[in-house]
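Novice: Here is a sequence together with a model predicted from it:
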Amino acid sequence: MTLRVMLISPAAGPALRAARFDDDAPLDAAAAARAEAAAGALPAASTRLTAPSARCRQTARALGLDARPEPGLRDLDAGRWRGLTLEEVAAAEPEAVATWLADPEAAPHGGESVRALADRTGGWLDSLAGGDGRVLAVVEPAVVRALVVHALGLPPHAFWRLDVPPLSLTGLSGRAGRWNLRCGRPLGPAGAP
């Protein structure tokens, strides 16, 4: 049987628009309205999940999903950079940012490396092996990128080469450990699955 794992990136609230390392800030009214407008475009799923962040939980609610939080799908732990913008961190710690962007094993912020994120979320994906059906999960863009890197066996530095727009659907389908990718469909009438 084929398993479909459909990943929805959250609406672009203030933290995403500011390129801020996750500070668990809620969505603003405009972002929630964009998610509500996309609610009718969701594919059917037997399992509905959400990352534990406020942004993902609120996006799931605005989309009309009764989704349960899945701790294994939490965002990258940015350590002491949490709540800061990339611009602020680059000004204060330019060498640390350069190292982090160049080396998937690096975690100069004291949190989680890109490799560790891909391993953790990949472990969650691997735990679904042998299953069938459809899983729909609202997860942070970094988690989408990490899952794509893991599923396709890409080198970890490819993480930085993947863009995940807000309120887009990325699909992984497969069986016996072989995944196919369908990426970046916008939610809404034009991108409805």
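Specialist: Perfect, thanks for sending it. Numbers count the residues shown, from 1 in each chain.
Novice: switch to C-alpha atoms for all contacts and neighbour counts from now on
Specialist: OK.
Novice: What segments of the chain are strands?
Specialist: Ranges of strands in the chain, per DSSP state E, are 3-8, 47-50, 68-69, 133-138, 168-175, 178-186.
Novice: which helices and strands does the last one pack with?
Specialist: Same thing as strand 178-186. Based on contacts counted as 3 or more CA pairs under 8 Å, 6 or more residues apart in numbering; DSSP states H and E, the elements that strand 178-186 packs against are helix 141-152, strand 168-175.
Novice: Next up, a structure to set beside the first:
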Amino acid sequence: MEDPTRQPRLNEPAPDFEAKTTHGVRKLADYKGKWLVLFSHPADFTPVCTTEFIGFAKAWPEFQKLNCELLGLSIDSTYAHIAWVRNIKQNFGIDIPFPIIEDLSMKVAHAYGMIQPGASDTSAVRSTFFIDDESVLRAMLYYPMSNGRSIPEFVRLLTAMQTSDTNGIATPEGWQPGDKVIVPPPQTAQDAETRAGEGYDYTDWYFSKKQL
């Protein structure tokens, strides 16, 4: 039996789910072969959450280009979600193109550690989970109730992770596509001796960059 107190962990299979959404029933297996950004918000019809949903909607084409789907969640009913989506369209002229999970039972929220007792016992905090195309949890970020997330940072992080996967490299702070990337450090003393002559942008044996 699955341990209900177990929190999700990086580089392990993401917690499975099947849930009712504004686009019909969705389950984790539906997203196999694509990346998924699963994000929770405290409640429908709240101002900070509204700005975040508008941000996600505007960035939707960028996520799509990166083979990534979006999936929202809050402890609200599908009817509330639908009314809120319609309200965003009416007041801000923005269509919300992705599904929103109804999680009245808080089953998905608990599986992903979205409920933080220090912040709220009945609302999901602003948590964001990056799940890769093999359903492995690759990154998770938590924000406080009072402050909205930066959606461009999520696009940047997703791009960086995919670039690392494809090229076997790491990316430095604030990396953007086109910037130099970090070459993995040598693993032996002999390789460290020869690193300076390998044609990289060399600073020290453990710190070298290159252009992709």
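Specialist: Great, that's in hand. In this text the structure is predicted, and so the values were computed from the model without any measurement.
Novice: TM-score them against each other, please.
Specialist: TM-score for the superposed chains, counting by TM-score structural alignment, normalised by the length of the first structure: 0.27, backed by 86 aligned residues with a CA RMSD of 5.5 Å.
Novice: Now render the strands of the first structure as CSV, adding mean neighbour count.
Specialist: Written out in CSV, the entries for those read as follows (neighbours: other CA atoms under 10 Å):
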stretch, mean neighbour count
strand 3-8, 24
strand 47-50, 22
strand 68-69, 16
strand 133-138, 23
strand 168-175, 21
strand 178-186, 16
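Novice: will you turn those strands into TSV that also has distance to Asp119 of the first structure?
Specialist: As requested, the strands of the first structure are exported to TSV (distance: least, CA to CA, whole Å):
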stretch	distance to Asp119 of the first structure
strand 3-8	17
strand 47-50	19
strand 68-69	19
strand 133-138	18
strand 168-175	17
strand 178-186	16
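Novice: Redo the helices and strands packed on strand 178-186 of the first structure as a markdown table? Include distance to Ala32 of the first structure.
Specialist: Shown next, in a markdown table, are these (distance: least, CA to CA, whole Å):
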| stretch | distance to Ala32 of the first structure |
| --- | --- |
| helix 141-152 | 17 |
| strand 168-175 | 14 |
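Novice: hang on, isn't Ala90 of the first structure packed against Val97?
Specialist: Yes - applying CA atoms under 8 Å, one finds Ala90 of the first structure in contact with Val97, separated by 5.8 Å.
Novice: neighbour count winner among the two?
Specialist: Applying other CA atoms under 10 Å to Ala90 of the first structure and Val97 shows that Val97 carries more neighbours, namely 20 against 13.
Novice: wait, that one sits on Glu88?
Specialist: No - with the criterion set as CA under 8 Å, Val97 of the first structure and Glu88 do not qualify as a contacting pair; they are 10.4 Å apart.
Novice: quick one, strands of the second structure?
Specialist: For the second structure, strands defined by DSSP E occupy the ranges 18-21, 24-27, 35-40, 68-74, 100-102, 126-131, 137-143, 181-182, 201-204, 207-210.
Novice: if you compare these, which one is most tucked away?
Specialist: Ranked by mean neighbour count under mean count of other CA atoms under 10 Å, the strands of the second structure are led by strand 100-102, which reaches a mean of 26.
Novice: Report all helices and strands that it contacts.
Specialist: If contacts are counted by 3+ CA pairs under 8 Å, 6+ apart, strand 100-102 of the second structure sits against strand 18-21, strand 68-74, helix 78-92.
Novice: what would these look like in TSV with distance to Tyr142 of the second structure?
Specialist: Listed next are these as TSV, based on distance: least, CA to CA, whole Å:
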stretch	distance to Tyr142 of the second structure
strand 18-21	22
strand 68-74	14
helix 78-92	22
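Novice: Which of those sits closest to Ala139 of the second structure?
Specialist: Ala139 of the second structure sits nearest to strand 68-74 of all those, at 14.0 Å, using CA to CA.
Novice: and the closest one, what does it pack onto?
Specialist: For strand 68-74 of the second structure, the packing partners by 3+ CA pairs under 8 Å, 6+ apart are strand 35-40, helix 47-65, strand 100-102.
Novice: With Lys210 of the second structure as the reference, name the closest of the ones you listed.
Specialist: Once those are compared by CA to CA, helix 47-65 is nearest, at 25.0 Å.
Novice: what comes up buried for that closest one?
Specialist: By neighbour count, and taking 16 or more other CA atoms under 10 Å as the criterion, the buried residues in helix 47-65 of the second structure are Val48, Cys49, Thr50, Glu52, Phe53, Ile54, Gly55, Phe56, Ala57, Lys58, Trp60, Phe63.
Novice: Between those residues, which sits nearest Thr163 of the second structure?
Specialist: Taking CA to CA as the measure, Thr163 of the second structure sits nearest to Phe63 out of the buried residues of helix 47-65 of the second structure, at 14.4 Å.
Novice: between the helices and strands packed on strand 100-102 of the second structure, which one is nearest to Phe130 of the second structure?
Specialist: Closest approach to Phe130 of the second structure among these is made by strand 68-74 (9.4 Å; CA to CA).
Novice: What is the neighbour count of Ala111 of the second structure?
Specialist: Ala111 of the second structure: 20 neighbours (other CA under 10 Å).
Novice: sorry, that was for Asn91 of the second structure
Specialist: For Asn91 of the second structure, the tally of surrounding residues (other CA under 10 Å) stands at 8.
Novice: and the gap between it and Trp84 of the second structure?
Specialist: As for Asn91 of the second structure, its distance to Trp84 of the second structure is 10 Å (criterion: CA to CA, to the nearest Å).
Novice: Over to Ser127 of the second structure?
Specialist: In this structure, Ser127 of the second structure and Trp84 of the second structure are 20 Å apart, going by CA to CA.
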